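A.B. asks: Sequence and computational prediction follow.
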Amino acid sequence: MYKRPLVPDGFEVPQRVDGDGFHLRMLSVYDVVKDYAAVMESEARLVGFMEPAGDWPRRLTIDENLIDLGWHQREFTLRHSFAYTVMNDDESRCLGCCYIYPSNRPEFDAMAFYWAREAEFRTGFDDRLGELFRGFIAVEWPFKTVAFPGRDIAWSDW
């Protein structure tokens, strides 16, 4: 877990943002089955996605995913980092995830990641998700500079 809140005490953390046919809301342990299905469908593309040397989610079990989701939920309530699940409108399917973390580089206030489930990725949904998520951060969050490592900044430069 991170050591300190990422946002000031008076900042009201957005709980939900709506897109066209989907929405973002806090990722919680109650999402474990739907999240796990999305992660495992997208496993090949996600390995190394959030850190180049990482092997998540290779060999991830549903029990390990439950632990991860509990960690994300607790971090959200502590205001240390923020994980949002991406759900279709009726909440029957997880379409991906979005994350806001403290930056490990001083020139950025935060770093952010997002990914779309493999089936949705193939339809171009990743671009729609990225547009919504980037706009959400720019308008609703108190950060001046947010890095998107692996997207806007090559991992080799990070």
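C.D. replies: Received, thanks. Owing to the predicted nature of the structure, the values given are computational and were not obtained by experimental measurement.
A.B. asks: only C-alpha atoms for contact and neighbour calcs from this point on.
C.D. replies: Fine.
A.B. asks: Give the residue farthest from the middle of this structure.
C.D. replies: Distance from the C-alpha centroid of the chain, by CA atoms, centre = their mean, peaks at Gly10 (22.9 Å).
A.B. asks: and it, what does it touch?
C.D. replies: Not one residue lies near Gly10 by CA atoms under 8 Å, 6 or more residues apart in numbering.
A.B. asks: Ok, Glu41 next?
C.D. replies: Counting by CA under 8 Å, 6+ apart, Glu41 touches 117-118.
A.B. asks: quick check, Asp68 in a helix?
C.D. replies: Yes - assessed with DSSP: H, G, I helix; E, B strand; the rest coil, Asp68 lies in a helix.
A.B. asks: mind checking how far the residue farthest from the centre of the chain is from Arg79?
C.D. replies: Distance from Gly10 to Arg79, counting by CA to CA, to the nearest Å: 11 Å.
A.B. asks: same for the lengthiest strand in the chain, what does it pack against?
C.D. replies: Assignment by DSSP state E gives strand 94-102 as the longest strand of the chain. When contacts are defined as 3 or more CA pairs under 8 Å, 6 or more residues apart in numbering; DSSP states H and E, strand 94-102 sits against helix 32-41, strand 82-88, strand 110-116.
A.B. asks: can those go into CSV with extra columns for distance to Gly150?
C.D. replies: Below are these laid out as CSV (distance: least, CA to CA, whole Å):
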stretch, distance to Gly150
helix 32-41, 18
strand 82-88, 18
strand 110-116, 8
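A.B. asks: To Gly70, which of the ones you listed lies closest?
C.D. replies: Proximity to Gly70 (CA to CA) singles out helix 32-41 among the helices and strands packed on strand 94-102, at 9.4 Å.
A.B. asks: need the next SSE after that closest one, C-terminal direction.
C.D. replies: Tracing the chain past helix 32-41, the next element assigned as helix or strand by DSSP states H and E is helix 43-46.
A.B. asks: how much distance is there from that following helix to the middle of the chain?
C.D. replies: Helix 43-46 has its C-alpha centroid displaced from the chain centroid by 15 Å (CA atoms, centre = their mean, to the nearest Å).
A.B. asks: adding another structure so you can compare the two:
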Amino acid sequence: MKQVRFLSNYSIPDSFQNTHCFCEPLKPDHIHLDYEAVMSSRQFLRLWSKSDWPSDNFQLEDNLNDLVMHEKEHIEGVAYTYTILSVDKNECLGCLYVNPTDRIEPVTDHERNLLNQRPATIRFWIRNSYQNTDKESIIVKDLISWFKLTWGLKEILFSCNKQVPGQIKLFRSSGLFLWLELQNPSRHELLWSIY
């Protein structure tokens, strides 16, 4: 039985560019740029993911395994992951993840019913050196527009957790509103909506 592609009714773009960044599907070719960004932002990423990832001894090979997995998911239409690069493509600024809402766990039955009404959830991180800057704010506002206009995703959710107050502030200043706070703390405990 063939698996139905995630967001099969939507246009999945190959790339995005504004004056500050260029996004394209994350691939093993990005290994060195991605690894440098991940390791330079590892303390933030542990809070953002509510996990011990990446550990201090996270190796290039470990990162390659992650990139291979994300590329496979992207090709198969299971989930979509984009690297956020500088316009000249010489620096990784972060990463963007587009996932089905059924990946959000744990949730109550009521929360699952609400989540099932939304097509996708978006998570992203920007490397430490660009957090709380105008550049980060412009990138996020333009990404929100990209999802609305190019993808046609107006009912998507952006997720974060209480351990990353900078993202909470960024979502508010970008015009998102808190749509749902999950009962069980997780990396997705705060879900933000465009409308």
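C.D. replies: Everything's here; your move. All of these numbers come straight from a predicted model, not from anything done at the bench.
A.B. asks: picking up where we left off before, with the second structure superposed, average distance for the longest strand of the first structure?
C.D. replies: Compared with the second structure after fitting, strand 94-102 of the first structure deviates on average by 0.8 Å (mean CA distance after the TM-score superposition for the first structure).
A.B. asks: got the angle for that strand vs strand 82-88?
C.D. replies: 160 degrees (axes from the mean of the first three to the mean of the last three CA atoms, to 10 degrees).
A.B. asks: Strand 94-102 of the first structure maps to which residues in the second structure?
C.D. replies: Alignment of strand 94-102 of the first structure against the second structure: residues 92-100, by TM-score structural alignment.
A.B. asks: How about residues contacting that stretch?
C.D. replies: Outside stretch 92-100 of the second structure, the residues that touch it by CA under 8 Å, 6+ apart are 6, 21, 33-34, 36-38, 78-86, 119-127, 130.
A.B. asks: filter those residues to the buried ones?
C.D. replies: 6, 21, 33-34, 36-38, 78-86, 119-127 (16 or more other CA atoms under 10 Å).
A.B. asks: what about Glu136 of the second structure, helix or strand, and which?
C.D. replies: Going by DSSP H and E, Glu136 of the second structure is in helix 134-146.
A.B. asks: Ser51 of the second structure now?
C.D. replies: Using DSSP H and E, Ser51 of the second structure sits within no helix or strand.
A.B. asks: again with Cys23 of the second structure
C.D. replies: Per DSSP H and E: strand 22-25 holds Cys23 of the second structure.
A.B. asks: Give me the mean deviation of that strand from the first structure.
C.D. replies: Averaged out, strand 22-25 of the second structure is 0.7 Å away (mean CA distance after the TM-score superposition for the first structure).
A.B. asks: Against which helices or strands is that strand packed?
C.D. replies: The elements that strand 22-25 of the second structure packs onto, with contact taken as 3+ CA pairs under 8 Å, 6+ apart, are strand 16-17, strand 80-85.
A.B. asks: For these, could you give me CSV that also reports distance to Ile156 of the second structure?
C.D. replies: What follows is those, written out as CSV (distance: least, CA to CA, whole Å):
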stretch, distance to Ile156 of the second structure
strand 16-17, 18
strand 80-85, 14
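A.B. asks: How about the aligned partner of Ile137 of the first structure in the second structure: what's its closest non-neighbour residue?
C.D. replies: Under the alignment (TM-score structural alignment), Ile137 of the first structure pairs with Phe147 of the second structure. In space, and not counting its chain neighbours, Phe147 of the second structure is closest to Leu153: 5.4 Å by CA to CA, 6 or more residues apart in numbering.
A.B. asks: Return the residues in contact with that neighbour.
C.D. replies: Applying CA under 8 Å, 6+ apart, the residues near Leu153 of the second structure are 10, 119, 147.
A.B. asks: Check the secondary structure at it for me.
C.D. replies: Here Leu153 of the second structure takes the coil state, with states given by three-state DSSP.
A.B. asks: how much space between it and Pro54 of the second structure?
C.D. replies: In this structure, Leu153 of the second structure and Pro54 of the second structure are 30 Å apart, going by CA to CA.
A.B. asks: just Gly166 of the second structure next, same as before
C.D. replies: For Gly166 of the second structure, the distance to Pro54 of the second structure - CA to CA - is 20 Å.
A.B. asks: So those two - more neighbours on which side?
C.D. replies: Legend: neighbour count by other CA atoms under 10 Å for Gly166 of the second structure and Pro54, higher for Pro54 (19 against 12).
A.B. asks: Would you mind measuring from the more buried one to Phe171 of the second structure?
C.D. replies: For Pro54 of the second structure, the distance to Phe171 of the second structure equals 24 Å [CA to CA].
A.B. asks: Same check on Pro185 of the second structure?
C.D. replies: 19 Å.
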